[in-house]
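Trainee: Return atomic coordinates for the entry below.
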Amino acid sequence: RSIQEAAVCALVAGSPTIGFLGFAVLDPIYGNTVSTNLVIAIISIVVNVVTIPIGMYLINLGQAKDRAKLSVQAENAVNAKANAKGDITLDPARDAATDKTAELMVHGTSNTGKNRNGNLQALLDALKQPICWASLLAIFLVLVGIHVPSQVAPTFDLIAKANSGVAVLSAGLALSTVKFSLGWETIWNTFFRLILTPAVFLGVALLCGMGGDMNKISMLVMAVALPPAFSGIIISSRYNIYVKEGASTTAVATVAFAATCLLWIWLVPFCVG
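Mentor: Model (predicted):
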């Protein structure tokens, strides 16, 4: 897989949809408590402020490398054309048109590559995306204690309530545009998201001495055992990267969660006990 494909795969298989299904799954099981809300909030912050910016950075970095590679190929094509002129007589009009096209390719790719190449530029390009800077801005406003004025609070409440529905609709539209396929990569991504990741968290939690609090360790495992975050498939469809595999993974994992949810509810007390 290319860098950008691997980045989208990581966003799909690595991030739980805690912001959309967290309250719907955790509240009925563990109750609408401060602890439940904190778990959902903290994991949502990690997903939106850490993993998504890293994924966007890797996407931009991979695209910059592809542009640089295309630039080199275009320049080699121009050089090969120039060398061939000395040995082969070609039609002047067609030759001029070919050279002009090649020069445009070099100009359009090499300039872009020079301006956008490098880790720092890829990071800056990632932070320019609203999905990255909006989350960072929200965290900053909370940390410095800036509150939303009561006059406009109902507007933001309306947006917050519509957030989950719009995300599910967007994910559904993305899923409807690709043909479903059940391959080994989809199966592995689903296993990684629903089985392997929560199993690792369970093991680390036990090693860190959390086994004495059944409710906390169970809530932690369930929070990271949720299906893939919808943001991954939305980003995939936005950039047309890893769409087929990402959509199939999201669909399969969402359906399979009905079984793995019950599995972890039974397995965590068994392992701790």
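
Trainee: From now on I want contacts and neighbour counts done on CA atoms only, so please keep to that.
Mentor: Will do.

Trainee: residues near Gln63, how many?
Mentor: Neighbour count for Gln63, taken as other CA atoms under 10 Å: 19.

Trainee: what's the answer for Phe140, then?
Mentor: 12.

Trainee: mind checking which helix or strand it is in?
Mentor: According to DSSP states H and E, Phe140 maps onto helix 130-144.

Trainee: now swap in Pro149 and tell me
Mentor: With DSSP H and E as criterion, Pro149 is part of no helix or strand.

Trainee: for Leu158, same thing?
Mentor: helix 153-176.

Trainee: residues in contact with that helix?
Mentor: 19-20, 230-231, 233-234, 237, 247-248, 251 (CA atoms under 8 Å, 6 or more residues apart in numbering).

Trainee: ranges for the helices of the stretch 1-150 of the chain?
Mentor: Ranges of helices in the stretch 1-150 of the chain, per DSSP state H, counting those that start in this stretch, are 3-14, 18-30, 34-45, 52-85, 92-116, 119-127, 130-144.

Trainee: Point out the other helices and strands that the longest one packs with.
Mentor: Contact partners of helix 52-85 among helices and strands, from 3 or more CA pairs under 8 Å, 6 or more residues apart in numbering; DSSP states H and E: helix 3-14, helix 92-116, helix 119-127, helix 130-144.

Trainee: in which helix or strand would I find Val200?
Mentor: Following DSSP H and E, one finds Val200 within helix 197-207.

Trainee: Would you do the same for the sequence below? I want to compare the two.
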Amino acid sequence: MEQFISKMLVSDLIPIIVIMLIGYISGRTNEFKSDQARIFNKLVLNFALPAALFISIVRADREMLAQNATLGAISFVGLVGLFMVSYFTLQWFFKRTKAEAAVCALIAGSPTIGFLGFAILDPLYGTGVETGLVIAIVAIVVNAITIPIGLYLLHAGNKTTSPDNASTESTLLSVIKQPVVWAPVLAVILVLIGIKVPPEVDPTFVLLAKANSSVAVFAAGLTLSAYKIELDKEVAYNTFFKLILMPAVFLLAGWACGLDSHILQMLVLSVALPPAFSGIIISSSYQVYTRTGTSSLAVSVIGFIIAAPIWVYLARIIST
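Mentor: Next up is the predicted model:
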């Protein structure tokens, strides 16, 4: 277990913290302006992240999805359910607007599986089919379901993004046009109907996808440099929700449904990942919930260093 934790720190967590710190220092020293984070965010949100999601999902097949129906069901119900819990809690208890609650749910209620899933799980569990399957299923739910829901709620509740009081149909259309929405949806459709993407196109998508994690983490640090980190009740709640409540729910659900120990460990670690960088990118792009969102990200990234090995250990104990 000590070797596992050391590997997690060296291969996964320290690089994330270092790159985010570089982005933060670059902003504080005016090497980059904090508002330039929007440019990096646009690169990730419209190009790198959709490419990463598309190429990771199309590598799956219908048989893999069918054989892991339980994993898919737990991921769908758990992620969508907790996403909505975060959304309504922010409105009821913290008196946030619908748009702010939507962005918070995209952050606190969603793991950064598209950005860090492979970066975290591959060094620990290998690059086998099981690893790719867990990441693909969680990524499908997060990016093809909860992100569209979050964007829809954001557009519907934010008069700035819909100044003419746009109809439900036009709001939904604006959401569907987002590459981060239609790219994973397209990938899922191709998998379900059995269309294989030629392997010759992989290098193009992979090269573009390589900008995903590093640029997103750097941009998160750059965005954070413009704000003083808040340590209030709301940030504490978001951190608790992301690092404790979510993995606890999935651990109990996976154990109750009899998931394989290896799969359960990867699933719990996947949902315990820091808040979705896509949520931070969306927050920065729309200038909604930016200060508290970036503070929640910063605190959660630090907290993940402690939480991750604990959850993996608990998953091993419970599932054996």
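
Trainee: Mean neighbour count, the helices of the stretch 1-150 of the first structure: which tops it?
Mentor: Comparing these by mean neighbour count (mean count of other CA atoms under 10 Å), helix 3-14 comes out on top with a mean of 24.

Trainee: That one aligns to what range in the second structure?
Mentor: Using TM-score structural alignment, the residues of the second structure aligned to helix 3-14 of the first structure are 98-109.

Trainee: Tell me which residues are up against that stretch.
Mentor: Applying CA under 8 Å, 6+ apart, the external contacts of stretch 98-109 of the second structure come out as 79, 82-84, 86-88, 90-91, 146-147, 150-151, 153-158, 238-239, 241-242, 246, 275-280, 282-283, 288-289, 293, 296-297.

Trainee: ok so, going back, in CSV: the helices and strands packed on helix 52-85 of the first structure, plus distance to Leu267 of the first structure.
Mentor: Listed next are those as CSV, based on distance: least, CA to CA, whole Å:
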stretch, distance to Leu267 of the first structure
helix 3-14, 21
helix 92-116, 48
helix 119-127, 39
helix 130-144, 34
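
Trainee: right, and those - which one's nearest Cys271 of the first structure?
Mentor: helix 3-14 (23.6 Å; CA to CA).

Trainee: measure the counterpart of Arg316 of the second structure in the first structure to Leu202 of the first structure for me?
Mentor: Arg316 of the second structure maps onto Pro269 in the first structure, with residues paired by TM-score structural alignment. According to CA to CA, to the nearest Å, Pro269 of the first structure stands 11 Å off from Leu202 of the first structure.

Trainee: The first structure: matching residues for stretch 119-132 of the second structure?
Mentor: Counting by TM-score structural alignment, stretch 119-132 of the second structure falls onto residues 24-37 of the first structure.

Trainee: Ala261 of the second structure matches what in the first structure?
Mentor: Small correction: residue 261 of the second structure is Ser, not Ala. With TM-score structural alignment as the criterion, Ser261 of the second structure matches Met214.

Trainee: related to what we said a few turns ago, now do the residue nearest to the match of Arg316 of the second structure when sequence neighbours are not counted against Ala223 of the first structure, distance only.
Mentor: Leaving aside its sequence neighbours, Pro269 of the first structure sits nearest to Met214 (CA to CA, 6 or more residues apart in numbering; 6.9 Å). Counting by CA to CA, the separation of Met214 of the first structure from Ala223 of the first structure is 14 Å.

Trainee: So for these two, which sits in the more crowded spot?
Mentor: Per other CA under 10 Å, whichever of Met214 of the first structure and Ala223 has more neighbours is Ala223, with 23 against 13.
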